[in-house]
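# Just the structure for this:
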Amino acid sequence: MELKDIKGKRALVTGGTKGIGKAIADELAEAGATVIVSARTKPENTAHHFIAADLTDAGQTATLAQKIEDAFGGIDILINNVGGLTTPGGGHSTLTDAHWQQELDLNLISAIRLDRILLPQMIKQKSGVIIHISSVAGKQALWNLNLAYAVSKAALNSYSKALATELADKGVRVLTVSPGATRTEPMVKFLNDYATSAGITPEEGMKQLMAQTGGIPMGRMAEPEEVAHLVHFLVSPSAAYLTGTIYAIDGGSLPTVG
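A predicted model of the protein is given here:
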């Protein structure tokens, strides 16, 4: 089935200058959307409208929303992609209060805050789609590698589901996309750092990490563009009856049902 296009829709992709965010921004623009991207620093080159913002800062988040309102009159599609693993591994004893707060601010609170600011306009126009980019770590934490990150993503999953239920009769759909291992610069750096600390090759490091989760049945990492394809479908009219669902895109790595 050919996707109905999203021509003329206004889309904001946070963290949209590289990796999964950039792939999503590029695909939505190609499908006809007017795309705005935000990040802390402006890249050397971007084909999209760019607004600098640190979304862990409430003031900068409010400024971002106001600039979008002034320039575009609001948005129709919000991709909450900002996030990342920023805390050390090693389990609970290595994580301070500051580590926990840092991970929650980046992976959970930033999305909640931006949703709260932009939702009134979506509700008023009785249409809109919000996509929260989560992670399979939200359903399968690795205590020695990503404990705080996994907890923050699990909380994002729960928040996203509750928000979808609240907004279902208001014309606004809310969905969650949970990538597994994806070939992005941060992932490559993480693998290299992990391999260096363990005194092994990056390939061996990848095998060790995947062994903890049962491996990837498809035998490879995802490409950012593959995540973007799924997001494109979910924000399109072809997915008009979908809301409140978490979509894992992980090559079959999650060993659980649902």
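# all contacts plus neighbour counts: C-alpha atoms, from now on.
OK.
# all strands for the protein, in order.
With DSSP state E, the ranges of strands along the chain come out as 10-14, 34-39, 49-52, 77-80, 128-133, 172-179, 246-249.
# Next, format the ones you listed as JSON lines and append mean neighbour count and distance to Asn157.
As requested, those are exported to JSON lines (neighbours: other CA atoms under 10 Å; distance: least, CA to CA, whole Å):
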{"stretch": "strand 10-14", "mean neighbour count": "25", "distance to Asn157": "17"}
{"stretch": "strand 34-39", "mean neighbour count": "23", "distance to Asn157": "22"}
{"stretch": "strand 49-52", "mean neighbour count": "17", "distance to Asn157": "26"}
{"stretch": "strand 77-80", "mean neighbour count": "25", "distance to Asn157": "12"}
{"stretch": "strand 128-133", "mean neighbour count": "25", "distance to Asn157": "8"}
{"stretch": "strand 172-179", "mean neighbour count": "24", "distance to Asn157": "7"}
{"stretch": "strand 246-249", "mean neighbour count": "20", "distance to Asn157": "7"}
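# can you put these in a markdown table and add distance to Lys207?
As requested, these are exported to a markdown table (distance: least, CA to CA, whole Å):
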| stretch | distance to Lys207 |
| --- | --- |
| strand 10-14 | 31 |
| strand 34-39 | 32 |
| strand 49-52 | 37 |
| strand 77-80 | 30 |
| strand 128-133 | 25 |
| strand 172-179 | 18 |
| strand 246-249 | 19 |
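# How about the contacts made by Arg10?
Taking CA atoms under 8 Å, 6 or more residues apart in numbering, we find Arg10 in contact with Ala33, Thr34, Val35, Ile36, Phe72, Gly74, Ile75, Asp76, Ile77.
# Quick check: the nearest residue in space to the fifth one that is not next to it in sequence vs Ala25, distance?
Counting by CA to CA, 6 or more residues apart in numbering, Arg10 is the residue found nearest to Phe72 once chain neighbours are left out, at 7.6 Å. Going from Arg10 to Ala25 by CA to CA, to the nearest Å gives 11 Å.
# mind checking how far the residue nearest to Phe72 is from Gly59?
Applying CA to CA, the value for Arg10 to Gly59 is 23 Å.
# so what's in contact with Arg10 and Ala25 at the same time?
Once CA under 8 Å, 6+ apart is applied, the residues that Arg10 and Ala25 both contact turn out to be Val35, Ile36.
# ok so, going back, just flag the most distant two among the contacts of Arg10.
Between all members of the contacts of Arg10, the longest pairwise span (CA to CA) is found for Ala33 and Gly74 and amounts to 13.3 Å.
# Can you name the residues that contact Ala228?
Taking CA under 8 Å, 6+ apart as the definition, contacts of Ala228 comprise Ile20, Ala23, Ile24, Glu27.
# Equivalent analysis for Tyr149, please.
Under the contact definition (CA under 8 Å, 6+ apart), the residues listed for Tyr149 are Gly84, Leu85, Thr86, Thr87, Glu103, Leu104, Asn107, Ala137.
# before we move on, back to that, of the contacts of Ala228 - the most surrounded one?
With neighbours defined as other CA atoms under 10 Å, the most crowded of these is Ile24; it has 27 neighbours.
# pretty sure that residue is touching Glu225, no?
Yes: taking contact to mean CA atoms under 8 Å, the distance of 7.2 Å between Ile24 and Glu225 places them in contact.
# Another sequence for comparison is provided below:
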Amino acid sequence: MSFDLELTGKRVLVTGGTRGLGAAVVELLAGLGAHVLATARTLPRAPVKGVHYMEADLASAEGARQAGEATLHHLGGIDALINVVGGSSAPAGGFAALDNAEWANALDLNLMSAVRLDRALLPAMIAQGSGVILHVTSIQRTLPLPEATTAYAAAKAALSTYSKALSKEVTPKGVRVVRVAPGWIETEASVAFVERIAAEAQTDYEGGRKRVMDGLGGIPLGRPAQPREVADLIAFLVSPRAASISGTEYTIDGGTVPTV
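Reported below is the predicted structural model:
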């Protein structure tokens, strides 16, 4: 007996959809029959067949506006919005290294990109009486790492709080809002990071991997998550199979967060 997620024909926008987790989500949903539009700052080298890609800088108000308009035009509407875009390029050095520009960058990319795109697409969902918004947050909202990602962690915490408030407002109107909080995901970018750590420590990749896990306080599962594993959770949550789930955050971190 198959477990059909009933995503065939669903109109889905995935932000940050050309690399890492976003690319895994796009590939999975397209394979499940969804009509997918993916945005990112750069187009993919190997696009997924049938997926429409759009270059957009969602850290800017104009980029979010363009992405919203393109989604409604190309897909003819919207059934699910999956906000994967986010990250941090802040320098190491703790709070003193984070000037006003770094704080603004973190908030624009990790919080305001979702707020602006929600604002652009929610009216269409409310008008049809159905839709799903999924925000990818981070375990750093409860387990912040101060060396370089204080602003990122704070922005993700704000995104989680905003998402909860939004769910209470729009769920009665037929629009579900859910969150997924990943821990360390072994994406192409994280592989490069581990390789650099390993080289600096004069060890192999597994040694570098262990150093990163130790820096997180350990991962009881013994390894980071793979992008497809997180994508599987996201696909379920935006599907009709999860029709009773709204306002909730799901952590997928291999047990990294040590508290309830």
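# Any idea what the TM-score is?
In this superposition the chains share a TM-score of 0.94, using TM-score structural alignment, normalised by the length of structure 1; 257 aligned residues with a CA RMSD of 1.7 Å.
# Neighbours of the aligned residue in structure 2 for Thr94 of structure 1, how many?
In structure 2, the residue paired with Thr94 of structure 1 according to TM-score structural alignment is Ala97. By the criterion of other CA under 10 Å, Ala97 of structure 2 has 13 neighbours.
# which non-adjacent residue is nearest Ala97 of structure 2?
Using CA to CA, 6+ apart, the closest residue to Ala97 of structure 2 is Pro91 (6.5 Å).
# Pull out the buried residues from the contacts of Tyr149 of structure 1.
Among the contacts of Tyr149 of structure 1, those classed as buried by 16 or more other CA atoms under 10 Å are Leu85, Thr87, Glu103, Leu104, Asn107, Ala137.
# and the corresponding residue of structure 2 for the fourth one, what does it touch?
The reference is to Leu104 of structure 1. Aligned against structure 2 by TM-score structural alignment, Leu104 of structure 1 finds its counterpart in Leu107. Under the criterion of CA under 8 Å, 6+ apart, the contact partners of Leu107 of structure 2 comprise Ala151, Tyr152, Ala155.
# Give the aligned equivalent of the second one in structure 1.
Taking TM-score structural alignment as the criterion, the aligned counterpart of Tyr152 of structure 2 in structure 1 is Tyr149.
# With Arg173 of structure 1 as the reference, measure out to its match.
As for Tyr149 of structure 1, its distance to Arg173 of structure 1 is 25 Å (criterion: CA to CA).
# In structure 1, which residues correspond to stretch 219-232 of structure 2?
The alignment of stretch 219-232 of structure 2 onto structure 1 (TM-score structural alignment) spans residues 216-229.
# Surely Ala56 of structure 2 and Arg65 touch.
No: taking CA under 8 Å as the contact criterion, Ala56 of structure 2 and Arg65 are not neighbours in contact, 9.5 Å apart.
# In terms of neighbours, single out the busier of the two.
Ala56 (21 against 18).
# mind checking how far that one is from Glu62 of structure 2?
In this structure, Ala56 of structure 2 lies at 9 Å from Glu62 of structure 2, with CA to CA as the measure.
# Check Gly9 of structure 2 too.
Gly9 of structure 2 sits 29 Å away from Glu62 of structure 2 when distances are taken as CA to CA.
# go on, Arg45 of structure 2?
Using CA to CA, one obtains 25 Å as the distance from Arg45 of structure 2 to Glu62 of structure 2.
# Give the residue from these two that has the larger number of neighbours.
Set side by side, Arg45 of structure 2 and Glu62 show unequal neighbour counts under other CA under 10 Å, the larger going to Glu62 at 13 against 8.
# mind checking what Val132 of structure 2 lines up with in structure 1?
Alignment note (TM-score structural alignment): Val132 of structure 2 maps to Val129 of structure 1.
# Grab the nearest non-local neighbour of the aligned partner of Thr165 of structure 1 in structure 2.
With TM-score structural alignment defining the correspondence, Thr165 of structure 1 maps onto Lys168 in structure 2. With sequence-adjacent residues excluded and distances taken as CA to CA, 6+ apart, Lys168 of structure 2 is closest to Gly247, at 7.0 Å.
# wait, what's in contact with that neighbour?
Counting by CA under 8 Å, 6+ apart, Gly247 of structure 2 makes contact with Ser163, Lys164, Ser167, Lys168, Arg176, Val177, Val178, Arg179.
# what would these look like in TSV with distance to Met125 of structure 2?
Supplementary listing: the contacts of Gly247 of structure 2 in TSV, determined by distance: CA to CA, whole Å:
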residue	distance to Met125 of structure 2
Ser163	16
Lys164	18
Ser167	13
Lys168	15
Arg176	10
Val177	12
Val178	15
Arg179	18
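# between those, which is nearest Leu237 of structure 2?
Top of the list for closeness to Leu237 of structure 2, among the contacts of Gly247 of structure 2 and by CA to CA, is Val178 at 7.5 Å.
# aligned partner of that closest one in structure 1?
Using TM-score structural alignment to pair residues, one finds that Val178 of structure 2 aligns to Leu175 in structure 1.
# So its match sits against His132, correct?
Yes: the pair Leu175 of structure 1 and His132 passes the contact test of CA under 8 Å, sitting 6.4 Å apart.
# what do those two both touch?
Overlap between the neighbourhoods of Leu175 of structure 1 and His132 consists of Ser160, taking contacts as CA under 8 Å, 6+ apart.
# what's the spacing between the match of stretch 219-232 of structure 2 and its chain's center?
Stretch 216-229 of structure 1 sits 15 Å away from the centroid of its parent chain (CA atoms, centre = their mean, to the nearest Å).
# do stretch 139-157 of structure 2 as well
Going by CA atoms, centre = their mean, the spacing between the C-alpha centre of stretch 139-157 of structure 2 and its chain's C-alpha centre is 15 Å.
# Can you point out the buried residues in it?
Buried residues in stretch 139-157 of structure 2, counted by 16+ other CA under 10 Å: 139-141, 143-145, 148-157.
# Among the residues you listed, which lie within helices?
Thr150, Ala151, Tyr152, Ala153, Ala154, Ala155, Lys156, Ala157 (DSSP state H).
# Dump the residues you listed into CSV; add distance to Thr187 of structure 2 as well.
Formatted as CSV, the entries for those read as follows, by distance: CA to CA, whole Å:
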residue, distance to Thr187 of structure 2
Thr150, 21
Ala151, 22
Tyr152, 18
Ala153, 19
Ala154, 22
Ala155, 21
Lys156, 19
Ala157, 22
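# What is the burial count for Glu2 of structure 1?
Residues contacting Glu2 of structure 1 under the criterion other CA under 10 Å number 6.
# Trace it over to structure 2, please.
Residue correspondence, TM-score structural alignment: Glu2 of structure 1 in this structure matches Phe3 in structure 2.
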